[in-house]
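Visitor: sequence first, predicted coordinates after that:
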Amino acid sequence: MLAELLARHEETARARLDGHSYDYIAGGGAEEISVREAAAAWRRIRLRPRVLRDVTEVDTSCEVAGIRVSAPVLVAPTAFHAIAHPDGEVETARGVAAAGGLMIVATRSNADLDAVVAALGSPWLFQVYVMRDRDITASLVERAARLGARALVLTGDAPVLSRRRHGHILPPLTEDQYLGNLRPLLKPGTRISWDTAQDPSITFETIGWLRELSGLPVYVKGVLRGDDAAACLDAGAAGVVVSNHGGRQLDRAVAAAVALPGVVAAVGGRGEVLVDGGIRSGIDILIALAMGARAVLVGRPVSWALASDGAAGVQQLLDALRDDLREAMALAGARAIADVDRSLVASG
């Protein structure tokens, strides 16, 4: 079962990683209330399945950001994969490619972007942290566009980094590993401290700047309010990602499952709505889609799979999530993603 696979990956990862690295991946902000609530929020939602539908064949494929994917499950942009596997994001990319998945490559990748893209060999998106030195951000974004990124995902909920419960803002890595993705863009001797490098002055206008700079669609990640979602679209965003940053930023921020309906209503079909935070099963994915999400993102489970079994673990996880979704759809009477709608979710 998927739950057993997830548990095995995390248990193995915990045994293999040093305590600092494990805490960095697992931890959240302040009291970690948002971390604990993420998965529980999905489990509180109930379904009203259809019956007497022919579900001999169930198709989980859909389109996200103009890309056809085998399932509406994306690999979330998480930092510093080298703490989970020596080959870092390159190894993650190998697993994503083997599963036919879609990866959002992070700004804070330990691996050079060229190597990650080569390992993927398929469409990908690029996550952006806007840095105080806008020239570095511009160079990074322009490079991603040249290498074939299909869209940018602007992280909007981290103008500053929160203090984590275990005190670990950054994992134990060498300076070269910290700067892996940026190294080709920096002048010799340049030093960057990730915990202070981010630009706290970003606004909705940043969306237009990134669009003009790259020529790519821009999604904004970290949206929990309907008015913010509408403002992102008004500023030119192609969509939003409903997320509380895995509970790693503002603790007690509302769970993504709770915020999703309001954001979907505010967007009103003007853009795509993705969601992440606490997705651990095909039923969770089914609920998210029924509530109006185009796709979901998974983060920590990918890190555990990477630490546990490398690329094979990542592939196994993504395949298992797709298969679990297929089963959930069949049991709910949905033969295709288009059949998954709000009527499947019980109100009240």
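Guide: Everything's here; your move. Numbers count the residues shown, from 1 in each chain.
Visitor: CA atoms for contacts and neighbours, from now on please.
Guide: Fine.
Visitor: would you map the strands across the stretch 201-348 of the chain?
Guide: For the stretch 201-348 of the chain, strands defined by DSSP state E, counting those that start in this stretch occupy the ranges 218-223, 239-242, 272-276, 295-298.
Visitor: mind putting these in a markdown table, distance to D87 and mean neighbour count included?
Guide: Below are these laid out as a markdown table (distance: least, CA to CA, whole Å; neighbours: other CA atoms under 10 Å):
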| stretch | distance to D87 | mean neighbour count |
| --- | --- | --- |
| strand 218-223 | 26 | 27 |
| strand 239-242 | 28 | 29 |
| strand 272-276 | 25 | 28 |
| strand 295-298 | 20 | 23 |
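Visitor: dropping in the other structure now:
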Amino acid sequence: MTGFFDFQNEIYQGGLDGSVPELPMTAAGLEQRAQQVLDPVAFAYVAGSASSERTAAANRSAFDRYRIVPRMLRGTSWPGARDLSVEVLGTRLAAPVLTAPVGVLELLHEAGEVIVGDVTKELGIGTVLSTAASSTIEEVGATAGDWWYQLYWPSDDELARSFVERAQRAGAKAIVVTVDTPNLGWRPRDLAHAHLPFLHGKGIANYLSDPVFRAKLPAPPEESEAAMRAAIGAWASVFSNHALRPADLARLREWTDLPIAAKGILHPDDARQVVDAGADAVVVSNHGGRQVDGSIAALDALPVVVASIGDRADVLFDSGIRTGSDMLIALALGAKAVLYGRPWAYGLGIAGRAGVRHALRLLLADFDSALGLSGCASPAELDRSLVVTAR
């Protein structure tokens, strides 16, 4: 599917027969609906951010500091004149979007990651599978189209290598190392429920299915409740990794020939260091505000990081994208593609596959429209001249 703007015509055509969309038409509307229908624990896990949630708010308000300066009379208002496709890290995408790695999707739907892989395959965009998934690497690899694997590098290097090698065998096209999570941030919404899903055996499917991890357990976790508790304890002992350094990316290069991205970069010096160590891409991100409360908005970091590494590596962006115009601004500031998170997760919890598809089509159609109305026929035409800082 590449005619993303057709979604608008589809909705208006349905209106001729008295049909109106069953699902909300904005990211904010999806969040509001999700809060109404989801289990409070599940909603808190997806919606929550670190501490006072200032960084999550800053991610959104950062977009208000930019204004788009549309160009006219360029013949791009006709949807057929536009090509949204891009190539990022050797992956061809129908639009510069991948679903961000969101863990523990079983809180929202029992087949969450498989559904997301299937929908993104249909739409021609990418998906990034979390290490903290509720479906295994192999289950997602059997369904998804163009997908990348996000690595939470455990403190056990043998296990980290096993994850990476499993992902490559299953068809992943890139490895995304999240570097901003040596441990989980302080998240009051989860703390208020005293609920960390991993301690309930959720979101650890890739560990429980891994031969290296299982070989270190006293008994298979399926055998008994006590064996599962032991497996959860083993997960807790290896998840955090405070020792990771840029040089470790060079070791990762020895394990795989897939492109490597470092996700969670905000400082230009860190960007240069990971590229020097062998990263093919940097994802400018503050984890959607879930790690360091009060940190810089991801969008404010983007231009500086882009300038710091030039054309030595691709730059991607996440944290705060909610509309097509948000996408356009991030791309104009130098991102090659964006990762999109919470809204489709809300859609998953509200309506399963239909909810994910709806949320992603909202973003894609909005971007398609904004791109053409700004006078551009492709993402390659977006540059800094199309945005100005707001007065």
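Guide: Arrived safely, thanks for sending. In this text the structure is predicted, and so the values were computed from the model without any measurement.
Visitor: need the TM-score between these chains.
Guide: With the length set by TM-score structural alignment, normalised by the length of the first structure, the two chains reach a TM-score of 0.94; 347 aligned residues with a CA RMSD of 1.9 Å.
Visitor: can you put the strands of the stretch 201-348 of the first structure in JSON lines and add distance to L120 of the first structure?
Guide: Shown next, in JSON lines, are the strands of the stretch 201-348 of the first structure (distance: least, CA to CA, whole Å):
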{"stretch": "strand 218-223", "distance to L120 of the first structure": "21"}
{"stretch": "strand 239-242", "distance to L120 of the first structure": "22"}
{"stretch": "strand 272-276", "distance to L120 of the first structure": "22"}
{"stretch": "strand 295-298", "distance to L120 of the first structure": "17"}
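Visitor: which one of the ones you listed lies closest to M329 of the first structure?
Guide: Of all these, it is strand 295-298 that lies closest to M329 of the first structure, at 14.4 Å by CA to CA.
Visitor: scan the first structure for its longest helix.
Guide: Longest helix in the first structure by number of residues, with DSSP state H as the criterion: helix 300-332.
Visitor: so that one matches what in the second structure?
Guide: Aligned by TM-score structural alignment, helix 300-332 of the first structure falls on residues 342-374 of the second structure.
Visitor: just give me how far the matching stretch sits from the chain centre.
Guide: Chain-centre distance of stretch 342-374 of the second structure: 14 Å, with CA atoms, centre = their mean, to the nearest Å.
Visitor: cool, stretch 163-182 of the first structure as well?
Guide: 19 Å.
Visitor: and if you look at stretch 251-258 of the first structure?
Guide: Per CA atoms, centre = their mean, the displacement of stretch 251-258 of the first structure from the mean C-alpha position of its chain is 16 Å.
Visitor: where in the second structure does that stretch fall?
Guide: Under the criterion TM-score structural alignment, stretch 251-258 of the first structure matches residues 293-300.
Visitor: gap between the two ends of the matching stretch?
Guide: Start-to-end span of stretch 293-300 of the second structure (CA to CA, to the nearest Å) is 15 Å.
Visitor: ok, now stretch 80-98 of the first structure?
Guide: For stretch 80-98 of the first structure, the first and last residues are 21 Å from each other (CA to CA).
Visitor: what residues in the second structure pair up with it?
Guide: Residues 104-122 of the second structure are matched to stretch 80-98 of the first structure when aligned by TM-score structural alignment.
Visitor: what helices and strands are in contact with the longest helix of the first structure?
Guide: When contacts are defined as 3 or more CA pairs under 8 Å, 6 or more residues apart in numbering; DSSP states H and E, helix 300-332 of the first structure packs onto helix 2-16, helix 19-26, strand 73-75, helix 88-99, helix 282-290.
Visitor: what about the shortest one, how far off from the second structure?
Guide: On superposition with the second structure, the mean distance recorded for strand 73-75 of the first structure (mean CA distance after the TM-score superposition for the first structure) is 0.7 Å.
Visitor: other SSEs contacting that strand?
Guide: If you count contacts as 3+ CA pairs under 8 Å, 6+ apart, strand 73-75 of the first structure packs onto strand 102-105, strand 295-298, helix 300-332.
Visitor: average gap between the last one and the second structure?
Guide: Compared with the second structure after fitting, helix 300-332 of the first structure has a mean deviation of 1.2 Å; criterion: mean CA distance after the TM-score superposition for the first structure.
Visitor: show me what counts as buried in that helix.
Guide: Within helix 300-332 of the first structure, the residues that count as buried by 16 or more other CA atoms under 10 Å are 300-332.
Visitor: and for L123 of the second structure, the neighbour number?
Guide: Neighbour count for L123 of the second structure, taken as other CA atoms under 10 Å: 20.
Visitor: my bad, E205 of the first structure
Guide: With other CA under 10 Å as criterion, E205 of the first structure counts 11.
Visitor: so who does the residue positioned nearest the centre of the second structure touch?
Guide: The second structure has A100 as the residue nearest its centroid, 0.9 Å off, counting by CA atoms, centre = their mean. By CA atoms under 8 Å, 6 or more residues apart in numbering, the residues touching A100 of the second structure are 127-129, 318, 339-341.
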